[in-house]
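S.K.: below are the sequence and a predicted model; questions follow.
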Amino acid sequence: MAWVVAGVVCVLYFAGTARPGYLLVRDFVTVPDPVLGAAALGRDGAAPRAVPLDAITAVLDPVVPAALQQRLLLVGSVLLLGAGVGMLVRSRGWPAVVTATVVATWNPYVVERLLLGQAPTLLGVAALPWLVIACRPGPYRSQLARALLAALPAALTPFGSVLAVATLALVTTATSGARRAAAVALPSLILCVPWVVPALAGAPTRSAAQGADAFAARQDSGLGLVGSVLTWGGIWAPGAHLSSRAEVVPMLAALALVLVVAASAILAVRGGGRRAAALVLAWSVPPVLVLALATPVGLSVMEVLQQVPGLALFRDTHRLLGVSVVGGAVLAGLLVARTTRSLSPPAVTAAVALIVSVVVTTVPDGPRRLHAAYTPVAFPSEWADAVSSVPAESRHVLVLPWQAIRPPLPGGRVPFLDPVPRALEPPTVTSRDLVVRRADGPVLVPEGEPEIRLDDPTQARRALDSRQIDVVWWWGVPESEPPPGFVTVHDGSQITVWRRGGDPRSQLPRGILRPSTD
């Protein structure tokens, strides 16, 4: 039942992705023929947010094309989340399964994360119920094997791997004791190695202090910051906000769902038991923590943490609400099972239909927004020629115009993270600074200190003069000729590539460095 219900939600969300093409939605990007280059291995100086996901994508591409991998990851994030939560309450009957599955998959957190292009983050959350199931008591080897297998989807990203290790430690402690928890959780730390090593390799993973405020929770509804977070919204990115969250009926539906979950939590606490307490804590603690980190004191703490190598990867505190979604969905399912126990079959069906209607009403525009965002697009026809014009032995490739986020390709509707580093073997020098739009004005978030800092023309000219840049990749047609020392090796309508091959004296044309945007 849980698989069927989650599958229906996936169809409503992602039916438009059945058309050919690539999905380029903010952080969710890939390229034709991705390579196992510096970016995929986290050796390009950027924060390893997509490690080891990009490396796995490149390795599997000859067998499973990158475009298909995208769709599997996207659908799998919602399908595994809904089915996993449903499995946790399967012993309570189909009303609990249907309710829990719908609550877990149809809510502001899931939709906003997908609109931000963070299906990999959602996949980490989707692993939580499966980790709980895997940690059931049993022989050590069997328990460890189940735990590591359940954690693999989460380990595709740093956030997911940390979430998986923490879940294994806490759940195993509750079910099997501290010794067994250490024996299960410690081996699972190996899942963090792919991103921990590059994250701690040097200063590039440090972030600016203003990143704490830029990526803190913000109100995205008419309920204020507290109401937005308690109803599993409050994402920092305006581009992922849902207009329905400011409408009266969805707000009332969201508040009604909170009351349902809260009532179930009260009943669970009265019933006693460690499992009930853990479930209530999973639902209630994350929103409190997210709100606390959005206060002046919490932001001050986060500002300090931005300077610790590796910890800047976790500045987006809104992601923690995924734990609350899992706990709240289970609680909602348990309440429905309890209240419908003595009802007749027609009455049970009506009750479940009512609660499902309330849940759907909380985010009525979710499918429409996801259909618009996840529109498959085609890379420029010249893409392969442009990529092949960049020698694998190049030292650095400068990607211009200087902005982290590219405008939509023809047919697309959403800007996306520059995918060029995923297509080239040499290290790329790209803008990593983001401008996060706020109601009180834009916030510039400098992203660390890359090997070659090119955020002003003077530094750019120095980099070119020092011969550290071998190739310049232009998105579009530049308004000037290549600088001295470079020759045009690809001259297309949407991409231009210059390569060093002449006079070593170099001068970067004026006006090519443009500010980045979200």
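M.R.: That came in fine, so what should we check first?

S.K.: going by C-alpha atoms from here, please, whenever you check contacts or count neighbours.
M.R.: OK.

S.K.: the host helix or strand of A262 - contacts with which helices or strands?
M.R.: Per DSSP states H and E: A262 is located in helix 248-271. Here helix 248-271 touches helix 274-293, helix 321-339, helix 345-362, going by 3 or more C-alpha pairs under 8 Å, 6 or more residues apart in numbering; DSSP states H and E.

S.K.: let's go with 10 Å and repeat that
M.R.: Secondary-structure packing of helix 248-271 (3 or more C-alpha pairs under 10 Å, 6 or more residues apart in numbering; DSSP states H and E): helix 224-230, helix 274-293, helix 321-339, helix 345-362.

S.K.: buried set for that helix?
M.R.: For helix 248-271, the neighbour count (16 or more other C-alpha atoms under 10 Å) marks 250-258, 260-262, 264-265, 267-269 as buried.

S.K.: equivalent analysis for stretch 348-367, please.
M.R.: 348, 351-352, 355-356, 358-367.

S.K.: got it, and stretch 157-164?
M.R.: Buried, per 16+ other C-alpha under 10 Å, within stretch 157-164: 157-164.

S.K.: for the residues you listed, which one is nearest A147?
M.R.: Using C-alpha to C-alpha, A164 comes nearest to A147 of these, at 9.1 Å.

S.K.: any idea how far the closest one is from A208?
M.R.: The gap separating A164 from A208 is 27 Å, by C-alpha to C-alpha, to the nearest Å.

S.K.: another one to put next to it:
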Amino acid sequence: MRERLLLHGTAALLVVAVLAPLATPGYVLAYDMVFVPRQPLRWDLIAPADALPRAVPLDTLVALVTQVVPGWLVQKVVLAAIVYAAAVGAGRLVPAERTLTRLVAAIGYVWTPYLAERLLIGHWGLLLCYAALPWLVAAAKDRDLPRLVLAAAVASVTPTGGVIAFATVCVLVLSRRRADLLAVAATAALNAPWLLAALATSAGGRSDPAGVAAFAARGENWSGPLGALAGTGGIWNAQTAPDSRGSPLVPLVTVLLLALAVAGVSVLRRRWPPGSPPGWGCWAWPVSCWPRPVRGRAPRSWSGSSGTCPVRDCCAMGRSCSSRTPWCWWCVRRSARSG
């Protein structure tokens, strides 16, 4: 009980550290994050006729909730839930007996450039997926189908999150037992809203090739784009990146953290049963990060996201995360001022 209280207390402190400037009533306007008092429930939110379903079913869910709850309250609760759930999920996922190890994992999973940059640019829907991933991995490890579907449902409120959740389940569920097949099928079904909307829309699915260069990962210091991605940063918009990421010491800290992550993998392999699915995710980040710095050749769908989720899960599960430079408070204050 004491260990659980410490973990939840740490998660609550992280919520305060990251989101305290947003505690007062009112709306936070930060690039793509815009809430209104009451979002009208329209058919084009469910199935856009002349646009790609980039926010299906997220916009519909927000419209339904804001019919009874003010938009500003929905925004604050969702942001707090993201930070809290991410911290608790990462802490619970680590197979360690020491409470301190779980607390380090919880802090490290939240105190990252990725979460700060996505908060600043307003990608809260993608952060819902980020917060749900530790719970999804834990449910897959325990073969708990109801919890897996619930975590996948939270992750799938955006098309990007749905694809990440589906890919994660496919990687984690390696055997072909009936329950595993049901998990894959259920996660695929959760992507049906945006898939059906994509089939029904008249909007073209082709993108401007210039978008690959415009949204490619950006180098933050002398280590270039690959170094930025290895540290879970590298977002294309320089205005949404913390100034501390430009320090020449950041790549050295990143190398240290990655070395600790590699050491943590050996610990995990001894604590999880042989062939345990979560271990596979620890090696996914180099493959998924590698195409991003290559301008003009990476797929358009990859160019829009800096960093990848597997690297954060690797850090959390490998006991390798430590607290970063304290810029989370600063970055959210910037977000509040932008509104």
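M.R.: Received it, and whenever you're ready, just let me know what you need. Keep in mind it's a predicted model, so treat the numbers as computed, not measured.

S.K.: on that earlier part again, how about the buried residues of stretch 157-164 of the first structure in JSON lines, adding distance to G273 of the first structure?
M.R.: JSON lines is the format used below for those (distance: C-alpha to C-alpha, whole Å):
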{"residue": "T157", "distance to G273 of the first structure": "33"}
{"residue": "P158", "distance to G273 of the first structure": "32"}
{"residue": "F159", "distance to G273 of the first structure": "30"}
{"residue": "G160", "distance to G273 of the first structure": "28"}
{"residue": "S161", "distance to G273 of the first structure": "28"}
{"residue": "V162", "distance to G273 of the first structure": "27"}
{"residue": "L163", "distance to G273 of the first structure": "24"}
{"residue": "A164", "distance to G273 of the first structure": "23"}
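
S.K.: for the second structure, identify the residue most remote from the centre.
M.R.: The centre of the second structure is farthest from one residue, S202, which by C-alpha atoms, centre = their mean lies 29.9 Å away.

S.K.: what separation do you get for the residue nearest to that one when sequence neighbours are not counted and P159 of the second structure?
M.R.: If the residues on either side of it in the chain are set aside, S202 of the second structure comes closest to D50, at 5.2 Å by C-alpha to C-alpha, 6 or more residues apart in numbering. Plainly put, D50 of the second structure is 17 Å away from P159 of the second structure if you go by C-alpha to C-alpha.

S.K.: same question for L128 of the second structure.
M.R.: For L128 of the second structure, the distance to P159 of the second structure - C-alpha to C-alpha - is 12 Å.

S.K.: neighbours around the corresponding residue of the second structure for C135 of the first structure, how many?
M.R.: Under the alignment (TM-score structural alignment), C135 of the first structure maps onto A140 of the second structure. Burial measure for A140 of the second structure: 26 neighbouring residues, criterion other C-alpha atoms under 10 Å.

S.K.: run the angle between the helix holding A262 of the first structure and helix 274-293 for me.
M.R.: Orientation check (axes from the mean of the first three to the mean of the last three C-alpha atoms, to 10 degrees): helix 248-271 of the first structure against helix 274-293 gives 130 degrees.

S.K.: which other helices and strands contact the host helix or strand of the match of C135 of the first structure?
M.R.: Using DSSP H and E, A140 of the second structure sits within helix 124-142. Here helix 124-142 of the second structure touches helix 71-93, helix 99-110, helix 113-121, helix 145-155, helix 159-172, helix 278-281, helix 309-317, going by 3+ C-alpha pairs under 10 Å, 6+ apart.

S.K.: buried sites along that helix?
M.R.: 124-141.

S.K.: ditto for stretch 31-48 of the first structure
M.R.: 31-48.

S.K.: excluding chain neighbours, what is closest to L226 of the second structure?
M.R.: Nearest to L226 of the second structure is P293, by C-alpha to C-alpha, 6+ apart, at 6.3 Å.

S.K.: make sure that neighbour is actually in contact with S223.
M.R.: No - contact between P293 of the second structure and S223 fails when scored by C-alpha atoms under 10 Å: they sit 11.7 Å apart.

S.K.: mind checking which of these two has more residues around it?
M.R.: P293 (23 against 15).

S.K.: how close does that one get to W302 of the second structure?
M.R.: In terms of C-alpha to C-alpha, P293 of the second structure sits 10 Å off from W302 of the second structure.

S.K.: shared neighbours, these two?
M.R.: 216-217 (C-alpha atoms under 10 Å, 6 or more residues apart in numbering).

S.K.: need the contact list for the closest residue to Q219 of the first structure other than its chain neighbours.
M.R.: Spatially, and ignoring its direct neighbours in sequence, Q219 of the first structure is nearest to L225 (4.2 Å; C-alpha to C-alpha, 6+ apart). By C-alpha under 10 Å, 6+ apart, the residues touching L225 of the first structure are 217-219, 231, 233-234, 291, 294.

S.K.: ditto for V250 of the second structure
M.R.: 220-223, 227-228, 231, 244, 256, 324-325.

S.K.: export those residues to CSV and tack on distance to A189 of the second structure?
M.R.: Formatted as CSV, the contacts of V250 of the second structure follow (distance: C-alpha to C-alpha, whole Å):
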residue, distance to A189 of the second structure
E220, 39
N221, 42
W222, 44
S223, 41
G227, 36
A228, 34
G231, 33
S244, 41
L256, 40
R324, 38
T325, 40
